[in-house]
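>>> give me a 3D structure for the following:
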Amino acid sequence: MTLKSADLYRMVMPKHQCPHGLKALHLLRQAGYGVNDHHLTSREQTEAFKAEHGVTTTPQVFIDGRRIGGTDDLRRLLGKPVRRPDAPSYRPIIALFSLTALMALAASTSAFGAPFTVQTAEWFVAFSMVVLALLKLQNVETFSSMFLNYDLLAKRWVPYSYLYPVAEGGAGVLMVAGALNWLSVPVALFIGCVGAISVVKAVYVDRRELKCACVGGNSNVPLGFVSLTENLMMIAMALWMALDH
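Take a look at the predicted model:
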């Protein structure tokens, strides 16, 4: 049986190997192609190849002598989805809440020998607050810029956009420890209430289409139910701890 054949031109240099080229190589082999893997081993060779074929990027795939294009073009040819960089996506928040839920289940199992306890729910919210704050603090400037689009308090007092992730993370850590409830509860309640009111006004009253800053300033998570959920979780956690402790 003769394998389908493809030619792949990709950058393979001593200090750099193009990741998109590796993806294209994997896709071709996975699809059953025999790959003639051509390495572009210098910047000069790469630029000469691009000029010869009138392209601006590598890797480049050729099948039966016809240029297919780069990795995204290859994915389209193979019938695989290609995500637009600016496309809305809930994947970051789904991944975050899934992992914090698993962390809470694991912690409860370790501490109490059972995964489903009241503490599991408390830890899930607290872990989520800490991780959400971590994502915001990775680049607090981009977070604050996106946050200022809709948060009512931040619009009136800009420093709040920098303090918010610190307050969220600090309250979450204290809630994990079950310490200083007199501080963590009012902080979580305050930022949760302000956040919830801000989201409701921006999305459900003003009908604005914005990106959510909940997982940092570089995400494409739409502002709406997810952001509202983050704030409602903090409010519920604060009220629960205030009543239970």
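>>> every contact and neighbour count from this point should use C-alpha atoms.
Noted.
>>> please name the nearest non-neighbouring residue to K136.
Nearest residue to K136, sequence neighbours excluded (CA to CA, 6 or more residues apart in numbering): G216, at 4.1 Å.
>>> residue nearest the centroid of the chain?
The centroid of the chain falls nearest to P92 when counting by CA atoms, centre = their mean (3.6 Å).
>>> to compare with the earlier structure, here is another sequence to fold:
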Amino acid sequence: MTTAATSPASAAPSGKPVARLYRMVFDKHVCPWGLRAKYLLEKQGYAVEDHWLRNRDEVDAFKREHDVKTTPQTFINGERIGGHDDLRRFLGKPVRDPKATSYRPVLAIFAMAALMALATSWATSGALLTMRAGEWFIAYSMAILATQKLQDIESFSTMFLGYDLLARRWVPYAKIYPFAEALAAVLMISGALTFVAAPIALVIGGIGAVSVFYAVYIQKRELKCACVGGSSNVPLGFVSLTENVMMVAMALWMLLK
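Presented below is the predicted three-dimensional model:
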């Protein structure tokens, strides 16, 4: 078989278990999963015989010979382990389920917004924990969340229609919402036009909070939240409710000020 060419760095140090890895390395494309598999093997103490499949003909010939549909493929002790995910399972590593729900995306947004708010507070006043930092945290959170929604407004609006009470009665609201959130966020960051920003945040946040509470805690439905965009796997629930409650709280605070 002439489908696999060995890279110059394939020599195995003595004393280490050996793994043979076959991965795509083209002139204009290097398979990222192959790179991950190589790194994982080396991290686990394997000496990697790194075989490069340098063109489409070599890849197709390799797949036919080993009756596999994808590369990379790892072999240990003469046994085919499989692709990247199979290798992780073989090594006892967790494998991410792309369909699993997770709060990680929205928590990452809140964490980044908090750091940005603290940085802005420090830059403007020389202090971290200020009242303005709290205001910026909410405003930055809204701005980032709005950006997530606006990346694919069709997907967002479709998911949003699944639970928002106003959007179900007036469908265009599903596409207006992210623009309204973005506008309110920008005005809150600047501290300008409070009489515009506060009512917008109060209305969209209030409707959102009631919609989430009704869907999750009254109807007991298990839904995905559109808060970070229409392709997210964030479950609709406490974090989603928090986003809307923060908007309402910020709006009331601005009006009281």
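>>> please point out which parts of the longest helix seen in structure 1 sit buried.
In structure 1, with assignment by DSSP state H, the single longest helix is helix 91-112. Across helix 91-112 of structure 1, burial judged by 16 or more other CA atoms under 10 Å covers I93, L96, F97, L99, T100, A101, M103, A104, L105, A106, A107, S108.
>>> how far away is the last one from L102 of structure 1?
Going back to what we said before, that points to S108 of structure 1. Using CA to CA, to the nearest Å, S108 of structure 1 is found at 10 Å from L102 of structure 1.
>>> which residues do those two both contact?
The contact sets of S108 of structure 1 and L102 do not overlap (CA atoms under 8 Å, 6 or more residues apart in numbering).
>>> which ones are touching M241 of structure 1?
N181, V185.
>>> what helix or strand is the equivalent of it over in structure 2 located in?
Taking TM-score structural alignment, the alignment pairs M241 of structure 1 with M254 from structure 2. In this structure, M254 of structure 2 sits in helix 238-256 according to DSSP states H and E.
>>> can you pull out the strands in structure 1?
4-13, 16-17, 33-40, 60-63, 66-69 (DSSP state E).
>>> nearest to S145 of structure 1, out of these?
strand 16-17 (33.8 Å; CA to CA).
>>> matching residues in structure 2 for that closest one?
With TM-score structural alignment as the criterion, strand 16-17 of structure 1 aligns to 29-30.
>>> equivalent analysis for stretch 145-162 of structure 1, please.
Under TM-score structural alignment, the match for stretch 145-162 of structure 1 is residues 158-175.
>>> which residues touch that stretch?
Contacts for stretch 158-175 of structure 2 (CA under 8 Å, 6+ apart): 153-154, 156-157, 207-208, 211-212, 215, 224-226, 230.
>>> end to end on that stretch, go ahead and measure it.
Stretch 158-175 of structure 2 end-to-end distance (CA to CA) = 9 Å.
>>> before we move on, what about stretch 75-95 of structure 2?
Taking CA to CA as the measure, stretch 75-95 of structure 2 stretches 19 Å from start to finish.
>>> could you check how far G78 of structure 2 is from R54 of structure 2?
23 Å.
>>> of the two, who's got more company?
R54 (19 against 10; other CA atoms under 10 Å).
>>> what's that one aligned with over in structure 1?
Counting by TM-score structural alignment, R54 of structure 2 lines up with T41 in structure 1.
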